[in-house]
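Engineer: whatever this is, show me its structure:
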Amino acid sequence: MSIVFLCPGQGSQKSNMLNELPDQKIINNTIEEASDVLQLNVRNLDKESALSSTYAVQLVLFIWSIAMGELLKESGAKPHFTAGHSVGAFTSSVLSNALPFSKALTLVAKRGELMESEFSSGFGMGAVNGMTERHVQSIISSLSLQESVFISNINSNTQITISGTIQNVQKALKALSKAGASSAKMLNVKVPSHSPFMERIAEQMRLELEKASVQRASIPYAANVSARAVTDPEKIRKDLSESIKKPVRWHDAMCMYYERGARLFIELSPRSVLSNIINQTFTDARGLSIQTQGADNCLELIKRYN
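Structural biologist: Next up, the predicted model:
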């Protein structure tokens, strides 16, 4: 049975998340390296006030996940596959050994910077539960909102996120709730991620990634756009830029890994968003959050599954 390391995107952040990490040398070294590369004290980015910034959120999630991944790696734990949701794809690329930490860090910083400068207000995302992708799309189309509201993440068969202008996302959520969604609410995200609104940022990131040295991954990386396991450098490079403007097909990627024998999914996150989705989707697979279950328990299970 195979093991997957899951890397979160926006929405999994918590205040003080970096400062509450275990006081371990490998973790402190990761944080210090990040501060040196960015020429700022990254421990200041996880304050409640700082986390109102897209730039700060993406960086602290990336650094947190890498630090905990390094802790597991130091203890001998190694995944058979990796997968990153949205900005977590950059974390996944590091864990897959396609990008070095320092380069991925500067790319995440650039990504957050571009998003923050492009979308200061007027845009956002919403989460819909209890409806399929097809049903959500039919409601959006019935409201003639298909040019301003887009399906952005398919997290499970019945957990969908939408992106677009705040006014029309709110309008769509109201209609989806009336049409039978178990919940339909705005997310604390200020950008229309994974939608055509991000075209210009995706192009700028494509140019940045062209300059980066991406290696063949030694551990398969789940592409956000195609939901396929890839190791080819060009496919990883393309996914990291194109996924900014296209939907994240997370459910399909998790099903793909399940079909390839994955049964233990370890979420490198201060929350348990992705692991909860695994437990709701597969009856004979197990999703664990390293924050909730603890590194020691995760390590013990990894040994059993290896």
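
Engineer: please make it C-alpha for all contacts and neighbour counts, starting now.
Structural biologist: Will do.

Engineer: which stretches in the stretch 101-250 of the chain count as helices?
Structural biologist: Secondary structure of the stretch 101-250 of the chain by DSSP state H, counting those that start in this stretch: the helices cover 101-118, 133-142, 166-178, 199-210, 233-242, 250-259.

Engineer: same for the first one, what does it pack against?
Structural biologist: The elements that helix 101-118 packs onto, with contact taken as 3 or more Cα pairs under 8 Å, 6 or more residues apart in numbering; DSSP states H and E, are helix 25-38, helix 54-74, helix 88-95, helix 199-210.

Engineer: run the chain-centre distance for the following helix or strand past the second one.
Structural biologist: The one in question is helix 54-74. Helices and strands here follow DSSP states H and E; after helix 54-74, the next one along the chain is strand 81-84. Averaging C-alpha positions (Cα atoms, centre = their mean, to the nearest Å) puts strand 81-84 10 Å from its chain's average.

Engineer: do stretch 258-274 as well
Structural biologist: 12 Å.

Engineer: got the contact list for residue 246?
Structural biologist: Residue 246 is in contact with 152, 194, 195, 196, 225, counting by Cα atoms under 8 Å, 6 or more residues apart in numbering.

Engineer: which one of the helices of the stretch 101-250 of the chain lies closest to residue 55?
Structural biologist: Each of the helices of the stretch 101-250 of the chain was scored for nearness to residue 55 using Cα to Cα, and the closest is helix 101-118 (4.0 Å).

Engineer: okay, angle between the closest one and helix 233-242 too, please.
Structural biologist: 30 degrees (axes from the mean of the first three to the mean of the last three Cα atoms, to 10 degrees).

Engineer: I have a second one here; can you model it like the first so I can compare?
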Amino acid sequence: MGKTAWVFPGQGSQAVGMGQTFLDNPEQLQAINRRLGFDLLDAMAAGSKEELQRTEVAQPAIVAHAASLAQAHAKTGATPDLVIGHSVGEYAALVVAGVIDLEEASVLVHERGKLMSEVKDGTMAAVIGMTDVDEAFHVTEKISASGNLVQIANYNCPGQFVISGHVDAVKQAETDLKEAGAKRVLPLNVSGAFHSSYMMPAATRFKDVLASSPFKPAAIGVVSNVDADVHTAPEKLKALLTEQLYASVRFEACVRKAIDAGVDTFIEFGPTSPLSGLIKRIDSKVTIKQATTLEEVAALGGEVRA
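Structural biologist: Reported below is the predicted structural model:
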């Protein structure tokens, strides 16, 4: 029997009403509220689309939702062989791996979101249908050399990546990448140029936040977005999480790393399931399952290897 990886989506996976699944079991989220100083469960269950798009709200909401679902599944005796998070989803992965508890993760990503949202004049766009990533890199390098920065932020799957940078540079890249072969370039509704060099000031400040966080060695291997390798050491994980703010998310390489390690089943826990389609495009032969509610966690039942 093959191995299983649990995966956790990042910002953009939030959805209005996502917290409804936890209204009957709010104890853990109420404890998180006391640490955050606002009602996260209320924002998750009744918050508007606009509220949930605020980075400092979206990030703890996504992490709390995804990690809570995975913890519920773990109570059945199920356990993954590896965990993978996409961007802020790595913090849900850390909770499942036993590195930090959910309260600590929620506080960290709330602070992370605040620091990221303070960096202005940036945006992101998804590039669809362009398989020549080297050419795309040359396009972004040429634009950056002329003034404002734009970089490849996420390597998601074959034919899909995300660019990030100054608003004007991203707009220029939309035109130039289409000329270079992209079928579509879709602006993303985000508050900044995440996973680009614009985030380095935020990373410097966030490093100090992480320094005092009580990380433990991971009981389950965490595949890092930064280098697509498996890590368990607390200080190394902290260093990678700092770098992750301005480094590219190498999600495709993370998935391939898991497959090379023997993983043939991926289970995505989150408010929605954007990673499942990416994984299927990376390798159509693997088994992919999703859980977005406690009811869907229950439906996984005995299908998941304990």
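
Engineer: now the TM-score, please.
Structural biologist: After superposition, the two chains reach a TM-score (TM-score structural alignment, normalised by the length of structure 1) of 0.92; 299 aligned residues with a Cα RMSD of 1.8 Å.

Engineer: any chance of the helices of the stretch 101-250 of structure 1 in CSV with mean neighbour count as columns?
Structural biologist: Converted to CSV, these look like this (neighbours: other Cα atoms under 10 Å):
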stretch, mean neighbour count
helix 101-118, 19
helix 133-142, 17
helix 166-178, 19
helix 199-210, 17
helix 233-242, 20
helix 250-259, 20
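
Engineer: output these as TSV; include the columns distance to residue 296 of structure 1.
Structural biologist: Supplementary listing: the helices of the stretch 101-250 of structure 1 in TSV, determined by distance: least, Cα to Cα, whole Å:
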stretch	distance to residue 296 of structure 1
helix 101-118	24
helix 133-142	37
helix 166-178	41
helix 199-210	36
helix 233-242	31
helix 250-259	24
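
Engineer: and of these, who's closest to residue 47 of structure 1?
Structural biologist: helix 101-118 (16.8 Å).

Engineer: and for the closest one, what's in contact with it?
Structural biologist: Outside of helix 101-118 of structure 1, the residues within contact range by Cα under 8 Å, 6+ apart are 33-34, 37-38, 53-56, 58-59, 62-63, 87, 90-91, 94, 191, 201, 205, 208-209, 212.

Engineer: need the winner for burial among the helices and strands packed on helix 101-118 of structure 1.
Structural biologist: Of all these, helix 88-95 carries the top mean neighbour count, a mean of 29, counting by mean count of other Cα atoms under 10 Å.

Engineer: contact partners of that helix?
Structural biologist: When contacts are taken as Cα under 8 Å, 6+ apart, the neighbours of helix 88-95 of structure 1 outside the stretch itself are 5-9, 61-62, 65-66, 69, 82-84, 99-101, 104, 108, 217, 219, 221, 223-224, 236, 240.

Engineer: distance from that helix to structure 2 after superposition?
Structural biologist: Plainly put, helix 88-95 of structure 1 ends up 1.1 Å away from its match in structure 2 on average once the two are laid over each other (mean Cα distance after the TM-score superposition for structure 1).

Engineer: which residues touch residue 203 of structure 1?
Structural biologist: Counting by Cα under 8 Å, 6+ apart, residue 203 of structure 1 touches residue 241.

Engineer: residues contacting the nearest residue to residue 305 of structure 1 once chain neighbours are set aside?
Structural biologist: Nearest-residue entry for residue 305 of structure 1: residue 1, 6.0 Å, with adjacent residues in sequence omitted and distances by Cα to Cα, 6 or more residues apart in numbering. Under the criterion of Cα under 8 Å, 6+ apart, the contact list for residue 1 of structure 1 reads 261, 262, 263, 264, 305, 306.

Engineer: next step: those restricted to helices.
Structural biologist: Secondary structure assignment by DSSP state H places residue 305 of those in helices.

Engineer: out of the contacts of residue 1 of structure 1, which end up buried?
Structural biologist: Neighbour counting over these (16 or more other Cα atoms under 10 Å) leaves 262, 263, 264 as the buried ones.

Engineer: kindly provide the distance from the second one to residue 169 of structure 1.
Structural biologist: What it means is residue 263 of structure 1. When Cα to Cα, to the nearest Å is applied, the distance between residue 263 of structure 1 and residue 169 of structure 1 equals 36 Å.

Engineer: and for the last one?
Structural biologist: To residue 169 of structure 1, residue 264 of structure 1 is 35 Å away according to Cα to Cα.

Engineer: rewinding a little: looking at the helices of the stretch 101-250 of structure 1, which is nearest to residue 160 of structure 1?
Structural biologist: Distances from residue 160 of structure 1 to each of the helices of the stretch 101-250 of structure 1 were compared using Cα to Cα; the minimum, 6.5 Å, belongs to helix 133-142.

Engineer: list the contacts of the closest one.
Structural biologist: Residues outside helix 133-142 of structure 1 that contact it (Cα under 8 Å, 6+ apart): 146, 149, 151, 154, 157, 158, 160, 172, 175, 176.

Engineer: show me what the third one aligns to in structure 2.
Structural biologist: The reference is to residue 151 of structure 1. In structure 2, the position corresponding to residue 151 of structure 1 is occupied by residue 152, as judged by TM-score structural alignment.

Engineer: surely its match touches residue 248?
Structural biologist: Yes - taking Cα atoms under 8 Å as the definition, residue 152 of structure 2 is a contact partner of residue 248 at 6.7 Å.

Engineer: joint contacts of these two?
Structural biologist: Common neighbours of residue 152 of structure 2 and residue 248 (criterion: Cα under 8 Å, 6+ apart): residue 196.

Engineer: please name the residues that touch the closest residue to residue 165 of structure 2 other than its chain neighbours.
Structural biologist: Beyond its immediate neighbours in the sequence, the residue positioned closest to residue 165 of structure 2 (Cα to Cα, 6+ apart) is residue 150, lying 4.1 Å away. Contacts for residue 150 of structure 2 were tallied using Cα under 8 Å, 6+ apart; they are 140, 141, 143, 144, 163, 164, 165, 166, 169, 170, 173, 196.

Engineer: can you report how many residues neighbour the fifth one?
Structural biologist: For residue 163 of structure 2, the count of nearby residues is 30 (other Cα atoms under 10 Å).

Engineer: quick check: closest non-adjacent residue to it.
Structural biologist: Of all residues beyond its chain neighbours, the one nearest residue 163 of structure 2 is residue 152 (4.3 Å), with distances taken as Cα to Cα, 6+ apart.
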